[in-house]
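Asks: just a sequence and a predicted model for now, questions to come.
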Amino acid sequence: MASFKEIIASEKPVFIDFYADWCAPCQMMGPILKEAKETLGDSANVLKINIDKNQALASKYQIRGVPTFMLFQKGNLLWRHSGMLQKQDIINVIHQYKK
């Protein structure tokens, strides 16, 4: 399995949802992320990372609240947002930063 560093080094944008199982807004984001991923197809990677199972990563990126979303490309953090998003917001952010 690829490491987080390898995943975010991708040429394609990588949209990451830092979430927790106990978080109601995170659970509501599941279907929204799935729809966004279907719309985006192969133009971007969409990943979910459980902060309780990946505490070192959550600490490294200073995740203080969930859901927190980040967009990486070529290893660089391009964008960050805490709180819920709509499907179109996710798509717009990815298209805005896509190079």
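Replies: Sure thing, it's come through.

Asks: every contact and neighbour count from this point should use C-alpha atoms.
Replies: Noted.

Asks: so which bits of the longest helix anywhere in the chain are buried?
Replies: Among the elements of the chain assigned as helix by DSSP state H, the one spanning the most residues is helix 24-40. Residues of helix 24-40 classed as buried under the neighbour-count rule (16 or more other C-alpha atoms under 10 Å) are 25-26, 29, 32-33, 36-37, 40.

Asks: for the most centrally placed residue in the chain, give me its contacts.
Replies: To find the centre residue of the chain, average its C-alpha atoms and take the closest one (C-alpha atoms, centre = their mean): that gives residue 16, at 1.4 Å. Under the criterion of C-alpha atoms under 8 Å, 6 or more residues apart in numbering, the contact list for residue 16 reads 46-49, 69-72.

Asks: residue 5: which of these is nearest?
Replies: Nearest to residue 5 out of those is residue 72 (C-alpha to C-alpha; 10.3 Å).

Asks: wasn't the closest one part of a helix?
Replies: No - residue state for residue 72 (DSSP: H, G, I helix; E, B strand; the rest coil) corresponds to strand; a helix is not indicated.

Asks: comparison target below:
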Amino acid sequence: LFGFLAFFSAAFAEPECQIDQGAIFLSAYSATYYKAIMACHEKGYKYFFVKSFTYRDADGQTMEIHGVCKEKGGDYLKDSFVDSEIQPSAGINISYELLCFREKPQNEKAVDVEGFLEKIKMFTQEPEKVEGSKVKEVTTIDELNEELKNAKTPVFVDCYSNTCPPCKMLSPKYDAFSKELVTKGKFLKVDLAKVSEITSTYEVMRIPTLLIFEDGKLKETKEGLPEITSFFEAMKD
């Protein structure tokens, strides 16, 4: 679901993006799911089951989801709204019914409200800042090439994305490494969403990825938070 939310928020921000029927259905469900989460959170409910979800647009297209829950107890919560962001030319009518709980039910399929919100924070919160960081942000491929050409030491490039939780976890560690290992090389970072050429040029397949250059040429690549942090920890010895 987090992937859907990130995809659709980016897609709908693009004025020329063509939204097909499948995208509308999926986005309607994502929007409803998020509204249900927030409604439960505001009313103090910790868990819920989806009893029903109905989508209907101006053309008469309808999508319905009916959940099955044998859990006893709980409170029913109903709501309906018109979402004009998914299809601005014609509002979409969405309604849902939930079975909500303040304590964790026995059924493991219950939606964990607070757990969901914690994961959302990982996608939206800014990474922790480290005072005195030696990391330099690179904003174009030409700027990176210039840094590599003029470097007298190894160059480390942290390839990240603002929607990547492990990238945000790495950020303060990378800042700290840049201070502790300042004599070992130059520390750069690049947002792949803004400098997408780096993805194809250096075959970056996952994030975070650390590119390690020597004499202007790519020497080594480290992928993932554990591998990158282990690499720098070993340099301290």
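Replies: On my side now, so go ahead. All of these numbers come straight from a predicted model, not from anything done at the bench.

Asks: and the TM-score between these chains?
Replies: In this superposition the chains share a TM-score of 0.82, using TM-score structural alignment, normalised by the length of structure 1; 93 aligned residues with a C-alpha RMSD of 2.0 Å.

Asks: on that earlier part again, want to throw the contacts of residue 16 of structure 1 into a markdown table with neighbour count and distance to residue 7 of structure 1?
Replies: Compiled in a markdown table, those are given as follows (neighbours: other C-alpha atoms under 10 Å; distance: C-alpha to C-alpha, whole Å):
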| residue | neighbour count | distance to residue 7 of structure 1 |
| --- | --- | --- |
| 46 | 19 | 11 |
| 47 | 16 | 10 |
| 48 | 16 | 12 |
| 49 | 16 | 12 |
| 69 | 22 | 15 |
| 70 | 17 | 13 |
| 71 | 25 | 12 |
| 72 | 24 | 9 |
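
Asks: map residue 72 of structure 1 across to structure 2 for me.
Replies: In structure 2, the residue equivalent to residue 72 of structure 1 is residue 213, according to TM-score structural alignment.

Asks: an error on my part: the question was meant for residue 63 of structure 1.
Replies: If you follow residue 63 of structure 1 across to structure 2 using TM-score structural alignment, you land on residue 204.

Asks: looks to me like its match is in a strand.
Replies: No - according to three-state DSSP, residue 204 of structure 2 belongs to no strand; its state is coil.

Asks: show me what contacts it?
Replies: When contacts are counted by C-alpha under 8 Å, 6+ apart, residue 204 of structure 2 touches residue 198.

Asks: still on that earlier bit, state the span of structure 2 onto which the longest helix of structure 1 is aligned.
Replies: Under the alignment (TM-score structural alignment), helix 24-40 of structure 1 falls on residues 165-181 in structure 2.

Asks: which stretches of structure 1 form helices?
Replies: With helices called from DSSP H, structure 1 shows them at 4-8, 24-40, 55-60, 87-97.

Asks: which residue lies farthest from the center of structure 2?
Replies: Here the farthest residue from the centre of structure 2, with distances given as C-alpha atoms, centre = their mean, is residue 152 at 35.7 Å.

Asks: can you find the partner of that residue in structure 1?
Replies: By TM-score structural alignment, residue 152 of structure 2 lines up with residue 11.

Asks: which residue, other than its chain neighbours, is closest to its match?
Replies: With sequence-adjacent residues excluded and distances taken as C-alpha to C-alpha, 6 or more residues apart in numbering, residue 11 of structure 1 is closest to residue 74, at 5.5 Å.

Asks: how many other residues sit next to that neighbour?
Replies: Look at residue 74 of structure 1: counted by other C-alpha atoms under 10 Å, it has 16 neighbours.

Asks: mind checking how far it is from residue 97 of structure 1?
Replies: 12 Å (C-alpha to C-alpha, to the nearest Å).

Asks: who touches both of the two?
Replies: Contacts common to residue 74 of structure 1 and residue 97, judged by C-alpha under 8 Å, 6+ apart, are residue 13.
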